[in-house]
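**Q** Quick check, what structure comes out for this input:
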Amino acid sequence: MGELIRTYDWASTPLGPPASWPQTLKTSVRLMLGTHHPVFIWWGDDLIQFYNDAYRQTMGPERHPGALSQGGRECWAEIWHIVGPQIEYVMAGKGATWQGEQLVPVTRHGRREEMWWTYGYSPIDDGSRPSGVGGVLVLCNDVTYQRTDARLAETQRRLNAVLNNASVSIFLMDDRQQCVYMNAAAEKMTGYTLEEVQGRPLHDVIHHTRPDGSHFPLEECAIDRAFPEDNQMQGEEVFVHKDGSFYPVVFTASPIRDADANTIGTIIEVREISAEKKAQEHQRILINELNHRVKNTLATVQSLAAQSFRGISTEDQPSIKAFEERLFALARAHDVLTRENWEKAELGEILEEVLEPYRRLGSRIEINGSAIALPPGTALALAMAVHELATNAGKYGALSTPEGRVAITWRVTPGDPPHLALRWQERDGPLVTPPTRRGFGTRLIERMLANELSGEVDLAFEPTGVVCSVRAPLAGATFIQPKRAGKARLMTCGCQTTYCVC
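**A** Next up, the predicted model:
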């Protein structure tokens, strides 16, 4: 910078040749060039600029060497709202200023950078000026890296605090699939410390063996495929504790990508589910016991009925058969609830089981509706009602002739709560004559559905076929994805609806 200043054509500037400069300016420039500390000078009304080699190293190619002799306002227009008032304060003869770790974002190497400076502005005397100040001497220090380091350290401290207080176990693996970090929860879960695992493939430490003692190859591990496949993986696995015991976990393994979208590692979130597995097993045992007792109860009722009806006349035998069929329909509905742990049963699946005796009729029965799971009480009530309708249709209605057909449809209407609109409709069967009195089956349908579902039931004996319409609130129901894979179909209809058991 000394060479540039000596050879510069100062005569072409408002400042004039160096021989005419005030002595205080010459002295200040000489001091500036003689130090390795970043120093800058603004001089005169135009704030003509000087700087040394130490300061030059903080400037990008956008300003050096053009900033030499340039006016300050023009050179630093992007930050003048920050430094301008401070310079004017000193130039007005009000004294020196000092700024500690001041954010002064500037453009360097083609992009805007957040730079932090600690600097002082000091007056350079000039008796010819009204304020007695001819320029500003700047002693400065770029503290961006120190501040960044401090911020990174604080961020790291906070991140460690978050990770080590997290209940889920967290592992980080680098691009070589070696573990570089595990939090406190991970150490507690695995029995290993970070020092014992760091720099080793995580699979080789806690995931190398199956519960049966066989080797678990790395290439079969879904967790480790997240990195090479650049895709998130989720599922259940079994880990090996440091003491040799096995424990089930659920995991999510996600690729870590840098700012340029390059995959540089994997973050793995793991939660041990031993307690959940035990609770599920305990619930399964309770459900099985409940189902066993329910079936025993139904069997006892059937036995009592058989003993009670022993010796009755032949004409009453159909009543006994109808009673037994109702018990069987109830048992089949209970089977569905048992498979669902007595939580909720899918309506379509309930209908499949209840209509099992009519499987031979094939496409003569259509079932269409939304995939929805119902609470146990609602499911059982609908099961018994559909059984009664099917029994009546088989004896007197559409299912009693080869041409007859039955359509069971339902939809869900929005609301709070939403409502179920279910419809049983018979057609192409014999001409229907309305009964002169309500039988047991009819009363069962109307009363049970109305009471259990807190809804409305309309049972109409139309000449073209029986129509039963049900409208009931769906508090406690859940919309679900149909479960159809690998299960035999009851009927066929060729429909394209959201849900169809065909």
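**Q** Every contact and neighbour count from this point should use C-alpha atoms.
**A** Noted.
**Q** what about residue 409, neighbour count?
**A** A count of neighbours around residue 409, defined by other Cα atoms under 10 Å, yields 17.
**Q** got it, and residue 42?
**A** By other Cα under 10 Å, 26 other residues sit near residue 42.
**Q** Residue 91 versus that one, what's the distance?
**A** Distance of residue 42 to residue 91, given as Cα to Cα, to the nearest Å: 10 Å.
**Q** Please apply the same query to residue 33.
**A** From residue 33 over to residue 91 (counting by Cα to Cα), the distance is 22 Å.
**Q** Which one of those two is surrounded by more residues?
**A** Taking other Cα under 10 Å, residue 33 and residue 91 do not tie; residue 91 has more neighbours (28 against 20).
**Q** Settle this for me: the more buried one is touching residue 137, isn't it.
**A** No: between residue 91 and residue 137 there is no contact under Cα atoms under 8 Å: 10.6 Å.
**Q** got the residue ranges for the strands in the stretch 151-300 of the chain?
**A** For the stretch 151-300 of the chain, applying DSSP state E, counting those that start in this stretch gives strands covering 169-173, 179-182, 233-240, 246-257, 263-272.
**Q** still on that earlier bit, who touches both of residue 42 and residue 91?
**A** 135, 136 (Cα atoms under 8 Å, 6 or more residues apart in numbering).
**Q** here's the other one to compare against:
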Amino acid sequence: MKAGRDGRHGAEEHPASPAPAGPRSIGLRSLLAMAFGLIGLLAAGTTALVASQGVYAQLRQDAGAELAAAAERVADLLDRGLFERMRDLEIAAVSETLRNPGYGLPARRALLRRLQETYPYYAILLQIGPDGQILATDRGLLEGLDVSQRVYFQQGRHSTFLGDVHEAQLMAPYMQRSDDEPPRVLDLATPILDEAGRLKGVLAAHLSVDWVEGIERSVIQPLLQRHPGVRALVLDSQGRVVIGPRGPGRRQAPLLPEEIRQQLQKGPGSHVIERREGARLVGFAPLDGHRHVGSLGWSVLVMHEATDAFAPAEALRWRLLAIGFLAAQLAAAVGWVVAGRIARPLERLSQAALRLREQPEAVLPAPGRLSEVAALHGALGALHRSLRQREQELSDSEARMRAVLEQMPIGVALAERPSGRVIFQNACATEMLRHPIVVADSVADYVRLGGQYPDGTPLRAEDYPLAQAVLKGRPVQHASLSYRRGDGVTIWLSVNAAPVRSAGDGAALAVCTFEDVTEMRAAAERQRLLAQEVDHRARNALAVVQATLRLSRADTLPGFVQSLEGRVAALARAQSRLAAAAWKGIELGTLLEEEIGAAARGIPKVAERIDLLGPRLVLAAEIAQPISLMIHELTANAMQHGALSQPGGRITVEWRADAAQGMLRLRWQEQGGPAAGPEEPRSGFGLRMIEATLGNQLSGRYQFEWREEGLLLSAWLPLARIVSQERAASA
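**A** Predicted coordinates for the structure are as follows:
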């Protein structure tokens, strides 16, 4: 009590005693003004500098990316164009007009002329005999000429051939150009084989490089409207100009720069080349080929002078710096004004706080000029007592909160703001992560936790959802996080984080909740793959139905409908069987019995006229559908022309697996039907479908024998292609 009275007395006797003399100190307002001004200056200046640098770098990168995209577009169009031209030749080479020597010269010329008319950039199309003599051309030119020593003939006898660009020799007199440049062409060739695979000749074409110029113009012209001065070059494998700006040095153009040659091996990109006359921005892309047509080793360059390409970026950069300088000056002025407003009440508050620290029970002066100080003293005293009471209440509340959080079925962690120190984690979090996280004393320590990017590299501390809530006060919802647990197992977490705001809109804590969603993600992935598989199979089924609709033929509409219904029904039955077997394959004997019975259901006791001889063999799911359609066609043929068209006719189907040779031998033999001679018609859809199924889809060999007692079909099919591997593994 004595100390309290002495304190009150001192306060009344020396209400405004001056501070002891000492070193001259700086005023609070001046200090705050300098601090705010300096911070504003640094913040605005740094922001402007960083923003300008970032925008400048991004614009430079965008300029290069735009040129690289144009080069890549030209390269892709060239690759696809070469593929389409080669496909034209391959399709034409299998036509009967070229394969069958019975077709006359006018018919072959007409075929080649139609092909040339579909694509005018063909300089000439040539049918060459096995001895190297030109048999026919689209316009009748050069016929009878010997080209046996030409590379395209020698290479085209064995496989498809794509030659590099060269000056036209044979066709030079017939190719007119508006400039003085000699005409240049690319050589394309493919063998002409008969059904037995014997060489009947070579189909070749000279493709004019004007086709390349057309593609280059279609891509570069829109770019020139935005960036005048852009140029494009197409270079061959030696770095020489194939297509580019006209000029006397075109054919002696410099080789491809080494720095770009090395980067072309990695794919499209851009690069700044420093030259004596100035820097140049170059976008580039290689020609990689398309599908089975390989690459010629060409490359596409799209060039723009660097000063012109980067001019917009330079202008924007200086504008941002100017704006940043003005903003920094404004921030310094605002800082001075704000400092004055903050300093005055703080100075008065600091004096009262000093007295309260020395005399906690002191009574401040009576009402007067210092009445606000007396009110503040009373408020501080009440606040002191209230804080002690609240401290106890908070302690009790914290205990209750911890008990609730410990019972939650998900992981929970609390961190202080703004340090990021983790102050709590419940038992579920420890069990889920297999290690404590309360060892993190700051956001920087989060790097020691188990978060990782999808590629397995450790997650940066600032990228944790809890760090986002701590540092930026920003909530994060349903973030997916790959996490390596303390026992080394990697799991996936669904994470939520947010600052915990009080009634005063402050946030001293951040909360993070997470749960293990590894199994949920795995289930979603399985569902996605299942949906893709269903879509794939539906597309395949629709494609087969479409082909059946397109190729089916009949003399009458009822006949067409009956034929089409039977084939679609065969496809539907195959789908139903596969679905019933969970798409794991179908047993061959069962498939034969059911499909023959379904196709010949109008014949009484047809099952007694069918002999199925062979071991149990499960077909792969993707093979079941074409096999079903083939059996349907054979049965339909037997009903109309073969053994099932006569009361006493029979069908015997035998199959045997030869594991040593990896082949399945399949025999379809008809007996007791009408006699079938060698002139039996063989051009129907059914026969073409059977041949395509056995030869193309099943990669097998086959032989039709039209015997007097009936049809005999022998087929040799690769076991690895047709047998269900899943059923074989389970067996």
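**Q** so what number do they get for TM-score?
**A** Counting by TM-score structural alignment, normalised by the length of structure 1, the TM-score of this superposition works out to 0.35. Behind it: 208 aligned residues with a Cα RMSD of 4.1 Å.
**Q** returning to that earlier point: for the strands of the stretch 151-300 of structure 1, give me CSV that also has distance to residue 368 of structure 1 and mean neighbour count.
**A** Below are these laid out as CSV (distance: least, Cα to Cα, whole Å; neighbours: other Cα atoms under 10 Å):
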stretch, distance to residue 368 of structure 1, mean neighbour count
strand 169-173, 45, 23
strand 179-182, 51, 20
strand 233-240, 33, 18
strand 246-257, 36, 19
strand 263-272, 40, 21
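**Q** shared neighbours of residue 91 and residue 137 of structure 1, anything?
**A** residue 123.
**Q** what's the single longest strand in structure 2?
**A** strand 490-501 (DSSP state E).
**Q** Now do the buried residues in that one.
**A** Buried residues in strand 490-501 of structure 2, counting neighbours by 16 or more other Cα atoms under 10 Å, are found at 490, 491, 492, 493, 494, 495, 496, 497, 498, 499, 500.
**Q** after that strand, next one along is what?
**A** strand 507-516 (DSSP states H and E).
**Q** Summarise which helices and strands the helix or strand that contains residue 84 of structure 2 is packed against.
**A** For residue 84 of structure 2, the element it lies in under DSSP H and E is helix 28-93. Counting by 3 or more Cα pairs under 8 Å, 6 or more residues apart in numbering; DSSP states H and E, the packing neighbours recorded for helix 28-93 of structure 2 are strand 184-193, strand 199-208, helix 210-226, strand 269-275, strand 278-286, strand 299-305, helix 311-358.
**Q** and the lengthiest helix in structure 1 with strand 246-257, angle?
**A** When structure 1 is scanned for its longest helix (criterion: DSSP state H), the result is helix 274-308. Using axes from the mean of the first three to the mean of the last three Cα atoms, to 10 degrees, the direction of helix 274-308 of structure 1 lies 120 degrees away from that of strand 246-257.
**Q** Show me what the helix or strand following helix 274-308 of structure 1 is packed up against.
**A** Remark: after helix 274-308 of structure 1, the chain's next helix or strand is helix 317-339, criterion DSSP H and E. In terms of contacts (3+ Cα pairs under 8 Å, 6+ apart), helix 317-339 of structure 1 is packed against helix 274-308, helix 347-354, helix 376-395.
**Q** just these: most buried one?
**A** helix 347-354 (a mean of 23; mean count of other Cα atoms under 10 Å).
**Q** Can you name the next helix or strand after that one?
**A** strand 365-369.
**Q** So which elements touch that following strand?
**A** By 3+ Cα pairs under 8 Å, 6+ apart, strand 365-369 of structure 1 packs against strand 405-413.
**Q** run the last query once more with 10 Å
**A** Packing contacts for strand 365-369 of structure 1, counted by 3 or more Cα pairs under 10 Å, 6 or more residues apart in numbering; DSSP states H and E, involve helix 347-354, strand 405-413, strand 419-427.
**Q** Distance to residue 172 of structure 1 for those - can I get that in CSV?
**A** Shown next, in CSV, are those (distance: least, Cα to Cα, whole Å):
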stretch, distance to residue 172 of structure 1
helix 347-354, 44
strand 405-413, 46
strand 419-427, 48
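**Q** if we can go back for a sec, also compute the angle for the longest helix of structure 1 relative to helix 317-339, please.
**A** Going by the same axes, to 10 degrees, helix 274-308 of structure 1 makes 170 degrees with helix 317-339.
**Q** Any idea which of the strands of the stretch 151-300 of structure 1 gets closest to residue 118 of structure 1?
**A** strand 246-257 (35.2 Å; Cα to Cα).
**Q** coming back round to it: which one, of the helices and strands packed on helix 28-93 of structure 2, ends up nearest to residue 572 of structure 2?
**A** strand 184-193 (36.4 Å).
**Q** Report the angle between the closest one and helix 210-226.
**A** Using the same axes, to 10 degrees: strand 184-193 of structure 2 against helix 210-226 is 130 degrees.
**Q** about what we covered before: relative to residue 472 of structure 1, which of the helices and strands packed on strand 365-369 of structure 1 is closest?
**A** strand 419-427 (5.3 Å).
**Q** Strand 405-413 and the closest one, what's the angle between them?
**A** 170 degrees.
**Q** by contact count, what packs against strand 419-427 of structure 1?
**A** Going by 3+ Cα pairs under 10 Å, 6+ apart, strand 419-427 of structure 1 lies up against strand 365-369, helix 376-395, strand 405-413, strand 456-462, strand 465-473.
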